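Trainee: 3D, please:
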Amino acid sequence: MKKSTDILFYFVMLLLLASCTSGRWVVKDEDAVDRSDYEILEQKKFLEVSDTLSPENPVLTLDVKSHTTYQFQQKMLVQRNIQDYRLRPGFVALGLAGAAASFYAANSSRFNSGSAQSLTLNTVGVLLAASGFANLKPVGDPRPVGEERYLENTGTVIETDTVNIQEDEPTPISASVTYKGRIVFEEDLKEILGGHLQIPLAQGFNDLQLTNRDPGSFEVEVTFADSTYHYSYPVSSILEPYAQVTTELTELRSEPSIHPENVLADLTRGSQIRVDTTVDEQWYRVWYGISENYIRRDDAQLIWRSTNFAGNEEVVAVPRVPFGNIDVESNIPVLRETKPNAQALIITNENYDEPLSRRENTHRDGQLMEEYLQKSLGYESSNVHHLTDVQQPDQIYRQIDIISDAVNDSTELFVYIGGYGEIDNGQELYLKSVTPAAGTSARDVPLRAVFSRIASLPDGQTWIVSDIDFSRTLPENFTESEQETLLRSHTSILTEDPGTVWVTGSQLEEPSRLYRSSKGEDKKHHIFPYFFARALQQNRTSVSRIYDLLRQNISYTSRRLHERPQQPMILGDRSVSFTE
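Mentor: Reported below is the predicted structural model:
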C-alpha cells in the first residue's frame, strides 16, 4: 500500500512540474518576405542636396543616392509560442476520488497482495489520479519567444527603394558655378569620395566684391552619371551684407541720430562691419561685437561676403578721444584779462550728405576756437555764438543782427568759418549748407553777403579765420591770377578800413586736410585750426607772428601726412593783434 502511494505521489509531482507550460511552432505569415534572400534587378544613381546653404556654411553638399529594384523571396514564416496552463479543481478532485477507491479495493483483503487483480487496480488508481491533473486549462494567449524561421518558398516580390551610397563612387563628375554669366568656380573629379560631393562657394564670391543692394542669384550645374543637375540660389543664401567704410572715419553710434553723446568709436576707411538691416535712407544698423549699433549710410558702401572670410574686412576702430586729450586742447595759456566787449561768431558745417562726404572734426575745430577765445583771450561764453550745420543763409544773418546790438567802435569781433565751399561761375564764393531735414530746402551761404554784413558792424578790429574747402568746385583752367582776383573782390568789402584781417587755411585749389596719417597719427583737427591754436598756445598774439607759424608748419605737415601741399593765405591788415 505504501509503495503504491509513493508511486502516486511522485507521479503527481512530476505531472505538476511538466504541465505548467508548453511550446509549439505556429505559422506567422504564409507569404513573408525574406529580405536576406534577394536579387538586384536594376540600379540608377543620382545626386540629391543634403544640407541647407547659409553664410556660416556656404558649401553645397550633394549626396550620391540610388533607385534600386530588388526581387525578394517569399517564404512561410513560423514562430515558436509558449502557453501557460492551470489545474481544473473539479477534475483533480474527481480523479483523486476514483484513485482512492481503486487503491482501497486493490489493497483490501479480497485480493492477494501482488496478484494480477491488485496490480491492475493500483494501475487504474494511478491513471485516475493522473487524469485529474492532466486536464489543464490554458491561461492567457500564447506568448511568442522571438524564435522564428523560414520554411519553404512560396513566391517572389519586387520592390524599389532609394538608398544612400556611402562608398567611394568611381564615376567622373564636373561642377561649375556661374554668376551673371561669369564662372565663379569649376572643377572636374574622377570620383566621389564617401558618397558626398562638396562644392565650396564663398571664396569665389568673396573675390567678386559684390556691392549691389540686391546681388541676385547664382547658378550651379553638375554633370554626373549621364545626367545634368541645375540649381539656383540667391547670393544672400551664402553671403551677408557688410558696410565697408569709404570715408576717412565714420562714427559708430548707439542710436540712429547725430549727437555727441551717442558716439562709441570711429571706424577707419576700409573697415567692414556686418549690416543687420537698413534703418532708413540715412542709417545702417550694424553688429559690433554682440551689440547693435549704427553708422551713416553715406559713409559706407554695401559689400557682400561670407561670415568666415578672412581678409581686409577687419574692423579698425579708433577709440573716441574726449575733447581736452589732444595737445592743443590742453595747457591753454591766459593771454589777457576778460574782454567783456569782445564778440565771436563760429560757423561749422560737418554733417554733409552725398555727393559730399561728412567733413570730419569740423565741429571739434569750432570747439577748439571757443576754448581759446574764452580761456586764452578772455571772451565771455555768452558772447561766443556757435552755429552748427547751417542749412539757410538767414540763420547766419539773424545771428549777425543779434551781435550788431552789442557792438561798438571798440568791439573786437572774431569770426571762424569751417566747411565745404563752392565757386559759382568763377565769380562768387559760397559756404555749402548741409542737407536739411525732410520737407525743407537748403540754400548755400554767399560769403560776399556775410562779409558785407560783418563790415557794416561798428568795431575796433575784426578777425576772419576760415577753413573752407573750395577745391571740389574749382572751375577748369582757373588761373592763380583769377583766384586772387576772386578772393580780393570778396575781401575788399572787409579791408576798406584798417583793423580787419582774413586768414584762410588753404588756396582755393587745395583741399583743407585733416591732421591725420595712415600710420595712426591723429590730432582730431584739420591742419589749419590746429596750428592756429598752436600759435596762441605759444603766446603768439599778432597776426604776423601767427601767420609765420602757419606758413612754416601747414605746408610741411600736409606734405608729410598726405604728400600734397596746403598753403595758408592772409589778406587785409597785418598789424592786427589780440594784445594791442
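Trainee: alpha carbons only for contacts and neighbour counts from here, please
Mentor: Will do.
Trainee: how far does stretch 430-440 sit from the chain's center?
Mentor: 33 Å (CA atoms, centre = their mean, to the nearest Å).
Trainee: equivalent analysis for stretch 120-130, please.
Mentor: For stretch 120-130, the distance to the chain centre is 95 Å (CA atoms, centre = their mean).
Trainee: mind listing the helices for this protein?
Mentor: Secondary structure of the chain (DSSP state H): helices at 2-18, 89-106, 116-134, 202-208, 362-371, 393-404, 447-455, 480-495, 527-537, 543-562.
Trainee: buried residues, the second one. List them.
Mentor: So that's helix 89-106. 91-92, 94-100, 102-106 (16 or more other CA atoms under 10 Å).
Trainee: now show me the structure for the sequence below, then we'll compare the two:
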Amino acid sequence: MRKFSYILLLAFFAGGLWSCTSGRWMVKDRSAVDTTEYKVLEQNRFLQQADSVNPQSPTLQLNLMSRTKYQYSQRLLAERQIQDYKLQPGFMALGLTGAALSFYGANSSAFSSGRSRGYSLTLNAVGVLLTTASFLNFKAVGEPRPTGEERYLRNVGNSIRVDTVHIQSKPNDKPSVTIQYGDLTISEQQLTINNGQLTVPLAEPINELNLEGSDPGTVGVSVAFEDSTYSYEFPISDVLQPYANVTARFSPLRNTSDDTADNIVADLVEGSKLQINNTSFENWYQVLYGIAEHYVAKDDAEIVWRPSDFKQEEQIKTVSRIAFGDVDVESNISILRGNHPNAIGLIITNENYASGNERMYAHRDGRLIKTYLNNAIGYSEEQIYELQDFSNPSEVSHILSEIRLAANEESELTVYLSGYGQISEGKNSTVSMLGVSTDTSSVQSAVSFRQILEQINTITSGQILIISDLDFSSSSQLKNYSAAERNRLLSASSEVLLDANPQSAVLFSSRLNQPSALYQSVQEDKKHHIFPYFFTKALQQRNTTLTDIYQYLQRNVSYTTRKLHDRPQDPLLLGNTTIDLQN
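Mentor: As a prediction, the model looks like this:
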C-alpha cells in the first residue's frame, strides 16, 4: 500500500511538468479565391488620358491600356495550425486522490476481511482509470500557431475580377485624331502609338487660328481607335497663353499701374507682344517684360493667344525714353536776342485726354517751346505762363486774366496751343480746343478758338503770335466741309485778332482734315510732334522772321510726315508774315 502511495505522489509531480503539442486543419476562409483556377471572360484595349493639358505641356497624352475580365473559383481555404497543451494540476490532483483511495480500499488490510477478490479487482481497476484520466485532462496553452500550410477544399462559388494594366506594345492600328474649333476642323491625321502612349500636339494647329479676345472658347479632340471614339474638350487657356498685342502706334510700358510720366520704362511699338500675367486690373494688362511685372493700357492692346514657347523677345519692339535735353533741338539753342522785359508767353498743352485719346508728348512739346522762348528770344521764365490739361473753359479765362493784369499795351505776347480740336455743329460752325475731360467726339468742356483770340486781343496792342498745334482731324463734322470751307473756318476763327491788330499772326500746324503727327517711327523717335520740332529747328538755325520760318516748315513738315506716316501735313500762316522774333 505504501508503494502505491509513492507511485501516485511521483506521478503527481511528473504530471505537473508534462505538456504536449498537437496539429490540426482549420477553415481560414469560407470563400477564398483560387487564382490557379480561372477562365478569361472578356479582354479589350482602350485609351486613357495620362496627364492634364496646360500651356507648358500643350499635348494630349493617352496611355494604351488593357482591361481583362477573369472568372475565378471560390473554395474553402483550410490552414494547418499547431496548438500547445498542458496538464491541469487541480484535475490531476483530484484524479490521483481518487485513484489513491481506490487502491487503498482495494489493497488495505483494514478492509480486506469479508471482501471478495472481485471487489478488490474492481477498486484497483477504478484506481487505474482515475490515474489514466488524470493524465489525459489537458488544457490548451496560448494561441494556435499557423504553419503556413494551406489547402483548398470544396468549391463554394465563383468570383469575377477585372484587371487594368498599361501595356507597352505597339498596336497595328493607328488612331485617327481630329481637332476641332467650333464647327471648324483644324487638323485630321493618323498618329502612331509609341511605347504604349499616344501623343496629340495641340498648340501648333490652334496657334494657326490666331485667336484673339479674353474668352477664345474651347477646342475639341476626337480620337477613333479600335471601334471606340474618345472625345475631349479643353479651354484654349489650357493650351495657349494670353499675350498683349499692342495696337496703338506707340504705347508706354510702365512699371506700376499708374498713369504718370515717372513710371514709364519704354514705349512699345505697334505689334509688340508681351505675355499677360494678370487681367484683373481695370485699365491695365499686367505683362511680363523680362522676368519683371509691367503694365500696358488695355486701350492700347488686344489679347492674342500664343504657345508657351512663343519667342516673345523677338516680338517686343521698344523705343527708349529720352531725357529732355537729349534730342537735338532740345540743346544747342541759338541765342537770337537778349532779355525782353515786355515779352509774355502762354503755353497751353492738353495731353491726358479720355482713355484711348492721349496726345503723346504734348507737355514735352510745350516744354520745348518754353525753352526757346526763354533761351533763344529772351522771354523771362517768370513771364511765361503755363496751363496743362484743362478740363473747363474757365481755366483758360482765368489764366488770360492773370496775363492781362501783368501786361501793358506794348507787351509782346506769344501763345502756344497744343491738344485736340473740334468743329462744333450748327449753322455758324466754330473751331474749338477740347478740354481733357472729353473725348474727340464731344464739344463738352471745349473752349472756342475765336473766344481765346478775343480775350487775347484785349490784353495788348503790341506784337501777338499765336502758334496753334491743334489736331482737328478726328472731328466728325469734317466730312461736311469742302477744302475751301475748311480753310474759311480757320480764317474766320482768326479774323477777330488779325483784323484788330496788324502786328498779329496765327500759325497753324496743319489744315483741319490733317492730323498733327508725331516725329516717331521704329527707326527714329524725336519725342515731339513734327510741327513744334521743326518750328524750334528753324529758330535753332537762326530763322527769325515768320516768312523764313514758314518756308522752313513748308519744306520739312509735310515731307517728314509723308515719309514717316504716308500722309500730308501742311502748315498754314495767317496775318502779318513780316514779324521778326529777333526784334
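Trainee: so after superposing, what's the score?
Mentor: Remark: TM-score between the superposed chains equals 0.77 [TM-score structural alignment, normalised by the length of structure 1]; 509 aligned residues with a CA RMSD of 3.7 Å.
Trainee: related to what we said a few turns ago, need the winner for burial among the helices of structure 1.
Mentor: Highest mean neighbour count among the helices of structure 1 (mean count of other CA atoms under 10 Å): helix 527-537, with a mean of 23.
Trainee: contacting residues for the counterpart of residue 435 of structure 2 in structure 1?
Mentor: Aligned by TM-score structural alignment, residue 435 of structure 2 pairs with residue 433 of structure 1. Residues counted as contacts of residue 433 of structure 1 (CA atoms under 8 Å, 6 or more residues apart in numbering) are 349, 352, 389, 390, 391, 392, 442, 443, 444, 445.
Trainee: rerun at 6 Å
Mentor: Counting by CA atoms under 6 Å, 6 or more residues apart in numbering, residue 433 of structure 1 makes contact with 390, 391, 444.
Trainee: related to what we said a few turns ago, same list (the helices of structure 1) but as CSV, adding distance to residue 289 of structure 1.
Mentor: Formatted as CSV, those follow (distance: least, CA to CA, whole Å):
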stretch, distance to residue 289 of structure 1
helix 2-18, 79
helix 89-106, 85
helix 116-134, 85
helix 202-208, 22
helix 362-371, 28
helix 393-404, 41
helix 447-455, 46
helix 480-495, 50
helix 527-537, 33
helix 543-562, 32
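Trainee: among these, which is nearest residue 59 of structure 1?
Mentor: helix 202-208 (7.5 Å; CA to CA).
Trainee: what's in contact with that closest one?
Mentor: By CA under 6 Å, 6+ apart, helix 202-208 of structure 1 touches 58, 184, 305, 306.
Trainee: then stretch 217-233 of structure 1?
Mentor: With CA under 6 Å, 6+ apart as the test, stretch 217-233 of structure 1 has contacts from 173, 174, 175, 176, 177, 178, 179, 234, 235.
Trainee: identify those among those residues that sit within strands.
Mentor: 173, 174, 175, 176, 177, 178, 179, 234 (DSSP state E).
Trainee: please pick the buried ones from those residues.
Mentor: With burial judged by 16+ other CA under 10 Å, the buried subset of these is 173, 175, 176, 177, 178, 179.
Trainee: measure residue 59 of structure 1 to residue 391 of structure 1 for me?
Mentor: 51 Å (CA to CA, to the nearest Å).
Trainee: more neighbours, these two?
Mentor: Neighbours per residue (other CA atoms under 10 Å) separate residue 59 of structure 1 from residue 391, with residue 391 holding more: 21 against 18.
Trainee: what's the closest non-adjacent residue to the more buried one?
Mentor: Of all residues not flanking residue 391 of structure 1 in the chain, residue 433 sits nearest, at 4.8 Å (CA to CA, 6 or more residues apart in numbering).
Trainee: likewise for residue 316 of structure 2?
Mentor: In space, residue 316 of structure 2 is closest to residue 272, 4.5 Å off (CA to CA, 6+ apart).
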